[in-house]
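Student: A predicted structure for the sequence below; I have some questions about it.
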Amino acid sequence: MTAADLISRPIHTLENAMQQPLSVPPDLLRRQSLIVAGGSTLLALAGCGGGQEDLSQREPTELQPPRLDGGRSLTPGLRRRALDVGNERQSVLLSRQTPTWVYYTQDTTVVDDFRWYISPLHQGNTQVGAYSLGPIVQGEASWWTVSSDAITLSQNGAQITVRGNLDTDPSDSFYDIGRHLWLSDASIHRDRQLLQGDSVRAKWYFFQAPNGYWYIIPDPQYAPPTAPLVKRFAELNGKYNWVDVDGSGQVALFNWDQGSPILRFSPVTGYADANVGLRHNMDGQYGAQCVDLMHHYIDSALGIAYPHGFTGDAYSIFQNAPDSSTRESSIYGTVTFQKVINTPSAVPEPGDIIFWSSPDPGHVAIVIEADINRFQSLDQNWVNPPSPDGTPAARVEHNYHNVAGWLSPRW
């Protein structure tokens, strides 16, 4: 199996591939024995370069690596809560998340050497550290420092470039940023050798939800965007475990702001599934018109009570909309609608409200998924054929002919 094979395999098989390297190779198991035998911080450890290693220079204390759900430590200001399906979905899927770590593998064709690493996404310097996943010790995940300045990230954090010659570092010592202690073991050189000189894509991102737990989600280029595939970083019987979060009906949306990712989950797929074949007449006039579906979506899926200030016919709503406007939401707190003009390079996101300028008085629908050439949307009063009394909502394939633009809800 090659690294390319792992990237191209269907996502439902990737979890097994992700599990495989999380079992610590035999030579690295000596580190766990060392940790147990050594107790707390190991002092003045000898490196293979000769003499005593200077362990006074600590790793940055502001780094908060991903922790297991059974871990003892929490990021300051967060309080861990008991989990059930409902409150976990609310904490993870109904909040805007900020991924802080990128999770990736080295470029290798040898399955036995397949390892996983993390690097921080929010660092001011151009190079960031690389940390490899170690064993679980007393309920804590180990993250070994391979190098504190090994990685250069692309502007959107998705491309990872590793400098060469990491193995010229002769030290056996490394700092475990997961357990906050220094250790020493010659097998740290193996991690340096495996990773040095690589250029790889991001595979997953870690984020810490408001409930205090850590979660992981694949990069949009690594997994279909219609499947959020959110997993909780967990422990089971002393081994790493990846607990599925019910992401049904949601679409993961990534937006990048100067290298910092913003993650949201749109409810549009669940909304579309629930409303195909139904009629909505929000204003009680003229039957089920296209604008009524827009009003119903904003009210029921986005939590903005009708009437919400978007009035008029379809195209006039878009024409009169400001570049940005914010509404109170019972689900997301506030939702800001950003106006986007259609251009040849613009692509709407799932959940955007898309507008046509003709035929008069225009048309409006809810985007389900899109690319640069076509999109699928949920349309009311568009098929079978359009009627003065309105026809039911349906999934429809479109090109961008006569599309004026869209309102993109953000929270």
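Tutor: Yep, it's here.
Student: Please make it C-alpha for all contacts and neighbour counts, starting now.
Tutor: Fine.
Student: Give me the residues contacting stretch 379-389.
Tutor: Residues from elsewhere that reach stretch 379-389 (C-alpha atoms under 8 Å, 6 or more residues apart in numbering): 279, 286-290, 292-293, 364-366, 390-396.
Student: all helices in the chain, in order from the N-terminus.
Tutor: Assigned by DSSP state H, the helices in the chain fall at 3-8, 11-19, 26-38, 85-93, 188-195, 268-275, 290-300, 314-320.
Student: With mean neighbour count and distance to residue 375 added, can I get these in TSV?
Tutor: Converted to TSV, the helices of the chain look like this (neighbours: other C-alpha atoms under 10 Å; distance: least, C-alpha to C-alpha, whole Å):
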stretch	mean neighbour count	distance to residue 375
helix 3-8	13	24
helix 11-19	14	23
helix 26-38	14	49
helix 85-93	17	24
helix 188-195	20	40
helix 268-275	18	14
helix 290-300	22	17
helix 314-320	19	19
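Student: dropping in the other structure now:
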Amino acid sequence: MRPYNTFREKRIGKRVDYDGVYGYQCVDFAKFYIDTCLGLGRVGRLGNAKDTPNAPFFADWEKIWGTNDLMQGDIIVKTRGKYGHIAIVDRIANGMIYVLEQNGSGKNSGSGEGENAIRLKGYPFDFYDMVLRCPKIFENLQEERRFIEEKLLERQEAVRADPESNLLKAKLISTQDYQNSIRYIKK
């Protein structure tokens, strides 16, 4: 089972109004992720995105300032601006943080439509300020690690069996790149 990836594939292009207040906000999506993907139960009031690290719900979570210690599935928070922003880390690639987010366009806030629907988007590292992490995120990531390791072995065997196939080599390289982009070992 690949909890985060299954969650991501089911949600892209959709929208979530978790609490029925203010439309389809980024915090709604974070709450939905915590409840359904992490299985931590219903999430109450968190406030604006920039205030979430101080919410009682996150009292026992690891809080990491900066963005140099990211893993797939981490909740990442921008604490600057009027409301801030919150999203889920998908991967690190090409010098960018790719996140799964809702209401990220900065226009037509809360509509959940177009660029405000759930999407994958890349941002520079300095766009976000901190990371929220609980043990369940790391557990989910270990399931993904096992999947990747099996896939790597399978693709390495295929390349050994047919070393002239550029398609097989490309698939192996793509899997290795993905493995490097999600970082499943704690610093």
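Tutor: Great, that's in hand. Just so it is clear, the structure is predicted and the values come from calculations on it, not from any experiment.
Student: aligned partner of residue 270 of the first structure in the second structure?
Tutor: Alignment note (TM-score structural alignment): residue 270 of the first structure maps to residue 6 of the second structure.
Student: how near is its match to residue 52 of the second structure?
Tutor: 25 Å (C-alpha to C-alpha, to the nearest Å).
Student: Check residue 125 of the second structure too.
Tutor: Residue 125 of the second structure is 19 Å from residue 52 of the second structure, by C-alpha to C-alpha.
Student: ditto for residue 81 of the second structure
Tutor: Noted for residue 81 of the second structure: a distance of 14 Å to residue 52 of the second structure, by C-alpha to C-alpha.
Student: same question, residue 99 of the second structure
Tutor: When C-alpha to C-alpha is the yardstick, residue 99 of the second structure and residue 52 of the second structure sit 17 Å from each other.
Student: now swap in residue 86 of the second structure and tell me
Tutor: Distance from residue 86 of the second structure to residue 52 of the second structure, counting by C-alpha to C-alpha: 8 Å.
Student: For the lengthiest strand in the second structure, which helices and strands make contact with it?
Tutor: Counting by DSSP state E, the longest strand found in the second structure is strand 85-93. Strand 85-93 of the second structure is packed against helix 26-32, strand 75-78, strand 96-101, helix 166-182, with contacts defined by 3 or more C-alpha pairs under 8 Å, 6 or more residues apart in numbering; DSSP states H and E.
Student: Return the distance of that strand from the chain's centre.
Tutor: Computed by C-alpha atoms, centre = their mean, to the nearest Å, the chain-centroid distance of strand 85-93 of the second structure equals 4 Å.
Student: With the first structure overlaid, how far apart is that strand on average?
Tutor: Here the mean offset of strand 85-93 of the second structure against the first structure after fitting is 1.3 Å, by mean C-alpha distance after the TM-score superposition for the first structure.
Student: Enumerate the positions of that strand that are buried.
Tutor: 85, 86, 87, 88, 89, 90, 91, 92 (16 or more other C-alpha atoms under 10 Å).
Student: what residue of the first structure matches up with the last one?
Tutor: By that I understand residue 92 of the second structure. Match for residue 92 of the second structure (TM-score structural alignment): residue 370.
Student: which ones are touching that match?
Tutor: 347, 348, 349, 350, 376.
Student: Please repeat the previous calculation with a cut-off of 10 Å.
Tutor: Contacts for residue 370 of the first structure (C-alpha atoms under 10 Å, 6 or more residues apart in numbering) come out as 347, 348, 349, 350, 376, 377, 397, 398, 399.
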